[in-house]
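1. coordinates for the following, if possible.
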Amino acid sequence: MDNTISKNLQEIQERIQKAAEECGRDPQSIRLVAVSKTKPAEMLRQAAAAGATIFGENYIQEAREKIAELESLDVEWHFIGHLQSNKAKYAVPLFSLIHSVDSFKLAGEIDKQAAKAGKIQDILVQVNISGEETKSGTADEEAATLVKEISALENVRVKGLMTMPPFFDDPDRARPFFRRLRELAQAIQNKGFKNVSMEELSMGMTGDFEAAIEEGATLVRVGTAIFGARNYN
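-> Reported below is the predicted structural model:
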């Protein structure tokens, strides 16, 4: 068996621990989402054997196949890509957490499918902090209103927020976007909406997760540093 994934995973976990300790946080409060999109099931099996407990997928069809193949693994599956409303019926049975809810229409469809499945679907609201047209997510100033609307749904539970900052070579330049998401989450928490907790902040990837941790991330989405360069379908 190739030890590369195991070594990479150990290094990332050590970096997460170090970043947490340096800013006075409990390393156990930060969970690693191994971004496994486009990676074959065997690589995920290796990662799980090395200690990965959460896998993040972007594409419904690919995820369905891998989850079926790896059903014996004791892991969580998170959906982190852009989700179309008509794919919610597939996502709800597969994923414990959907990171990328960016509209009430999508949340309503997830709620409908969750009711059919007899489950409460945990979600994060994706916020486009940077305002980039190429990125999904609700606008910063509309996030609280969207969360309030979603809070009325019976089979959806908002667990926090997610964002993707612009790409920078210097991770410190991403820091203001992470800080803004944390501040936004705190402001929403203070409103006391029912069915809403701001306990999760999904932010930070391979190039900037340490800065994200320092700004409050609880879920960091790391793929390249674990599995190597991305495979394209």
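2. could you use CA atoms for every contact and neighbour count after this?
-> Noted.
3. please, where are all the strands along the chain?
-> Per DSSP state E, the chain carries strands over the ranges 31-35, 54-57, 76-79, 97-101, 121-128, 138-139, 156-162, 196-202, 219-222.
4. could you dump the ones you listed into JSON lines with distance to G228 added?
-> Compiled in JSON lines, the strands of the chain are given as follows (distance: least, Cα to Cα, whole Å):
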{"stretch": "strand 31-35", "distance to G228": "11"}
{"stretch": "strand 54-57", "distance to G228": "15"}
{"stretch": "strand 76-79", "distance to G228": "20"}
{"stretch": "strand 97-101", "distance to G228": "23"}
{"stretch": "strand 121-128", "distance to G228": "26"}
{"stretch": "strand 138-139", "distance to G228": "31"}
{"stretch": "strand 156-162", "distance to G228": "24"}
{"stretch": "strand 196-202", "distance to G228": "21"}
{"stretch": "strand 219-222", "distance to G228": "10"}
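5. sequence B follows; please return its structure for comparison with A:
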Amino acid sequence: MNDLNQARNHVLEQIQQACLTANRDVSQVQLLAVSKTHSSEMLNAMYATGQRAFGENYLQEALDKIEALSDLEIDWHFIGHVQRNKTKHLAEKFAWVHGVDRLIIAERLSNQREATQAPLNICLQVNIDAQDTKDGCQPEEVADLVAQISQLPNLKLRGLMVIPAPNNPQAFLDAKTLFENVKPQHAHPEDWDTLSMGMSGDMSEAITAGSTMVRVGTALFGSRDYSKSV
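-> Presented below is the predicted three-dimensional model:
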């Protein structure tokens, strides 16, 4: 646990330094611990360091962890690609879903989220730099999606999520510009507050460009063992 505590403190220091350099308040940037392939025991230990927001990519693995750690007050984020046949579990079990890129997915999440639950926070995933291997809607589709999805019940459309190619800081700036440009299309613009971008290797560049949430795995937990993923 001391190793995890040191790792988390180091990441928080990097976030603080990036905010200082960019003349931003550190409270404007949230740390999301990307915990895919890591055990429930390791998540429990990371929780003990003060971390509360965890991001998972694989649904069945995440559901197992949610059950195993149900006694903890974890803010669960799903950051993998959202498939139509898995929206029910996402709507029921998560606080955030980052990988929404089509209206039909948002509609299913809205319909399957219980009215007694808090609204499901969602981010639109945008393929900001036109990568063939990445999911996400196209930048030119975002304004219409924001206008439509922001009117759905049981959802709170919070912002955008991007995963640019490595060494492409311009993509972060493009995402920030897009984030600002489409805000007027939002039915509830006060909810539009999240730009989820930046990972272990490029969080400083993302924060400089305006990220409000960095998704960090390796720098917190070490290398992943994908043989354990589901």
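6. related to what we said a few turns ago, out of the strands of structure 1, flag the one nearest A41 of structure 1.
-> strand 54-57 (11.1 Å; Cα to Cα).
7. give me the mean deviation of that closest one from structure 2.
-> After superposition onto structure 2, strand 54-57 of structure 1 sits on average 0.4 Å from its aligned residues (mean Cα distance after the TM-score superposition for structure 1).
8. dump the strands of structure 1 into a markdown table; add mean neighbour count as well.
-> Shown next, in a markdown table, are the strands of structure 1 (neighbours: other Cα atoms under 10 Å):
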| stretch | mean neighbour count |
| --- | --- |
| strand 31-35 | 24 |
| strand 54-57 | 25 |
| strand 76-79 | 22 |
| strand 97-101 | 27 |
| strand 121-128 | 26 |
| strand 138-139 | 20 |
| strand 156-162 | 25 |
| strand 196-202 | 23 |
| strand 219-222 | 23 |
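9. nearest to R230 of structure 1, out of these?
-> Of the strands of structure 1, nearest to R230 of structure 1 by Cα to Cα is strand 31-35, at 10.0 Å.
10. for I150 of structure 1, which of the strands of structure 1 is the nearest?
-> Comparing the strands of structure 1 by Cα to Cα, strand 156-162 comes nearest, at 7.5 Å.
11. what angle do the longest helix anywhere in structure 2 and strand 30-34 make?
-> Ranked by number of residues, the top helix in structure 2 under DSSP state H is helix 2-21. For helix 2-21 of structure 2 against strand 30-34, the angle by axes from the mean of the first three to the mean of the last three Cα atoms, to 10 degrees is 140 degrees.
12. mind listing what D2 of structure 1 touches?
-> By Cα atoms under 8 Å, 6 or more residues apart in numbering, the contact set of D2 of structure 1 is empty.
13. from S96 of structure 1, how far off is it?
-> With distances taken as Cα to Cα, to the nearest Å, D2 of structure 1 is found 29 Å from S96 of structure 1.
14. the longest helix of structure 2 against structure 1, how far on average?
-> Overall, helix 2-21 of structure 2 averages 0.9 Å from its counterpart (mean Cα distance after the TM-score superposition for structure 1).
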